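**Student:** All I have is the shape, not the residue letters:
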């Protein structure tokens, strides 16, 4: 059994990691760390875990935590995972970070978009971007994995195959994406109150969202040239789910069936990417609680644009589920282990 530790266990992503690892046959959760709830039992923090009163949340130094595990997961705000990554690296342990601290190759980009000085720039060149469908072979040998953001996971899986095939063009891409409120985390915020969110759809961080450079970096890596996109995220009154609608210039003569055929070929052996048939479009409800991504596409010949759609659960494939997928890869387990269950509907 691989000994697993979760730092940031009192957040929504932490809870989802606990849920998934409780049914993983080759992993044992050895510690749950959360400074703000240290000393409490797990059910006191998350009532869905009643019966696990003996599981206590702790607070300890990075060095102390690393000694107790083989793989450490960090689900923390920007800047807070760095000390744990350094401790894990020095101890020869593996770490999967679900935050943003190791997603960028250049510290300057992180510092510009997150407003923080990076405390371990030497580790950026060691980190592997943890999107298995694009970087599987590199993840398998990694000791430090940067789990992608939820929006980038949906957007990159929709864009990369079609851009590489030349069926859409990289100039003038617009991403319109909607997310449920759990994507904002569990810390109380006025704008997340029920009266503020209910019956309200609102854009936020227009053209300045921190996931923008993350998406552009991976697109540049896959295409070998700079790609700029316009990203407009929206908050919608639901708990989970992301639906990304992407508009991109269409190459001459490309049809809807061409786009879908490229998706089907690119993802033909991917267990977690489901390409929908023409005329059927992704829905957040269809992936709720699962590690699946649904993809759809339409070639609008009248306007010369492709309309691409992707749906995922922001807490699973957009966070904890993808982290378990990466865990399986770095540990040599079947990639689907612990993630086989379908979602919950309705």
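**Tutor:** Structure's in. What do you need? Quantities reported herein were computed from a predicted structural model and do not represent experimental measurements.

**Student:** going forward, measure contacts and count neighbours with C-alpha atoms only.
**Tutor:** Noted.

**Student:** And the helices in the stretch 201-346 of the chain?
**Tutor:** Per DSSP state H, counting those that start in this stretch, the stretch 201-346 of the chain carries helices over the ranges 211-223, 256-266, 321-331.

**Student:** Pipe those helices into JSON lines and attach distance to residue 290 and mean neighbour count per row.
**Tutor:** Shown next, in JSON lines, are those (distance: least, C-alpha to C-alpha, whole Å; neighbours: other C-alpha atoms under 10 Å):
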{"stretch": "helix 211-223", "distance to residue 290": "22", "mean neighbour count": "18"}
{"stretch": "helix 256-266", "distance to residue 290": "20", "mean neighbour count": "18"}
{"stretch": "helix 321-331", "distance to residue 290": "8", "mean neighbour count": "24"}
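
**Student:** of all these, which lies closest to residue 13?
**Tutor:** helix 321-331 (9.4 Å; C-alpha to C-alpha).

**Student:** Take the helices of the stretch 201-346 of the chain and lay them out in TSV including distance to residue 193.
**Tutor:** Below are the helices of the stretch 201-346 of the chain laid out as TSV (distance: least, C-alpha to C-alpha, whole Å):
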stretch	distance to residue 193
helix 211-223	24
helix 256-266	39
helix 321-331	27
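
**Student:** Comparison target below:
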């Protein structure tokens, strides 16, 4: 068994991590850490997790984590992760961070998007960053892993076949992102109260989003000659879970939608969590976040718009699963030699 610790267990992503790890045949919940709810049983903050009724949230202790855990998952804000990683790294425990503390290699970009987060610069280069489908081989020996944000996961998966498969270069990508309220976590803010959130389409990041900086940095490192430029606008919508990233790639590409679909199917043939969809194959146009909720799937469609001179790549996922906890467990599977799909084959809940 692989012994798993989860820090930030009382948060939304932490609860999803517990749910998935608890049903995994080769993972054992060995430590649940937090700050606000120390001493409380986990079921008090996550009422649905009845199978963990005897599990208590503990104060974070690096020595206890090193003693009891093979891997620790940080479902914590970026500032907390930046403080914890120096004490947790360097031992026999693998660290997987779900926050943005170590996602951006560039110090300039990091200070731009995480101005209040001070991290140890010596640790940045030691982190392996990326979506498991694209960097699986590197995860098998990684001791420090930084997972992409939810939007960055969707956007990178939507664009990877174009950049790495079709080798389209010098592309400008405009991203329209729409996500549910769970993306903002559990902090009480007036804009997230029901009277304001219900029925709303809220432009909370209309002229830039830090997940776009992640995507651009990833492609700059992995495909330096591609020249991919990414800018993004993000909107909050009246769902709880799920997001849709609509990526508009400019350029007069000599291909039709059928050619694009074949290229995407080939690229993701060996990756069961990425489902390449025909836009009109079901009773609702695809991709749609409601068709992936509760699952580790990312649904993708790529279309050619000859009138607009662009490719439209759409990606939908559950931000708490494939955008956070699910791909964290994917990374654990790769790192510790379990089957990549193990514990993650749950089907979506439709309707939800």
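**Tutor:** That came through fine. Remember, it's a predicted structure, so these values are computed and weren't measured experimentally.

**Student:** Select, out of the helices of the stretch 201-346 of structure 1, the one closest to residue 288 of structure 1.
**Tutor:** Nearest to residue 288 of structure 1 among the helices of the stretch 201-346 of structure 1 is helix 321-331 (11.8 Å), distances taken as C-alpha to C-alpha.

**Student:** Which strands and helices lie in contact with that closest one?
**Tutor:** Helix 321-331 of structure 1 is packed against helix 12-21, strand 94-97, helix 132-140, with contacts defined by 3 or more C-alpha pairs under 8 Å, 6 or more residues apart in numbering; DSSP states H and E.

**Student:** looking at the ones you listed, which is buried most?
**Tutor:** Most buried of those by mean neighbour count (mean count of other C-alpha atoms under 10 Å) is strand 94-97; its value is a mean of 27.

**Student:** Reformat the helices and strands packed on helix 321-331 of structure 1 as CSV; add distance to residue 34 of structure 1.
**Tutor:** Output for these, formatted as CSV (distance: least, C-alpha to C-alpha, whole Å):
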stretch, distance to residue 34 of structure 1
helix 12-21, 9
strand 94-97, 15
helix 132-140, 27
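
**Student:** quick one: which of the ones you listed is nearest residue 187 of structure 1?
**Tutor:** helix 12-21 (9.8 Å).

**Student:** Report the mean deviation for that closest one after fitting onto structure 2.
**Tutor:** Its aligned residues in structure 2 lie a mean 0.2 Å from helix 12-21 of structure 1 after superposition (mean C-alpha distance after the TM-score superposition for structure 1).

**Student:** Following the chain onward from that helix, which element is next?
**Tutor:** strand 27-33 (DSSP states H and E).

**Student:** can you list contacts of that following strand?
**Tutor:** 1-10, 18, 21-22, 55-60, 65, 68-69 (C-alpha atoms under 8 Å, 6 or more residues apart in numbering).

**Student:** Repeat the analysis, applying 7 Å as the threshold.
**Tutor:** 1-9, 21, 57-59, 69 (C-alpha atoms under 7 Å, 6 or more residues apart in numbering).

**Student:** That one vs structure 2 - mean distance after superposition?
**Tutor:** With mean C-alpha distance after the TM-score superposition for structure 1, strand 27-33 of structure 1 averages 0.9 Å from its match.

**Student:** Going by residue numbers, what spans are strands in structure 1?
**Tutor:** Under the criterion DSSP state E, strands of structure 1 are mapped to 2-7, 27-33, 57-58, 71-74, 94-97, 128-129, 144-146, 173-179, 202-203, 229-235, 242-249, 273-275, 293-300, 305-312.

**Student:** Which of those strands sits closest to residue 42 of structure 1?
**Tutor:** strand 57-58 (6.6 Å).

**Student:** Identify the residues contacting residue 144 of structure 1.
**Tutor:** 94, 95, 96, 126, 127, 128.

**Student:** any idea what sits nearest the last one, other than its immediate chain neighbours?
**Tutor:** By that I understand residue 128 of structure 1. residue 145 (5.0 Å; C-alpha to C-alpha, 6 or more residues apart in numbering).
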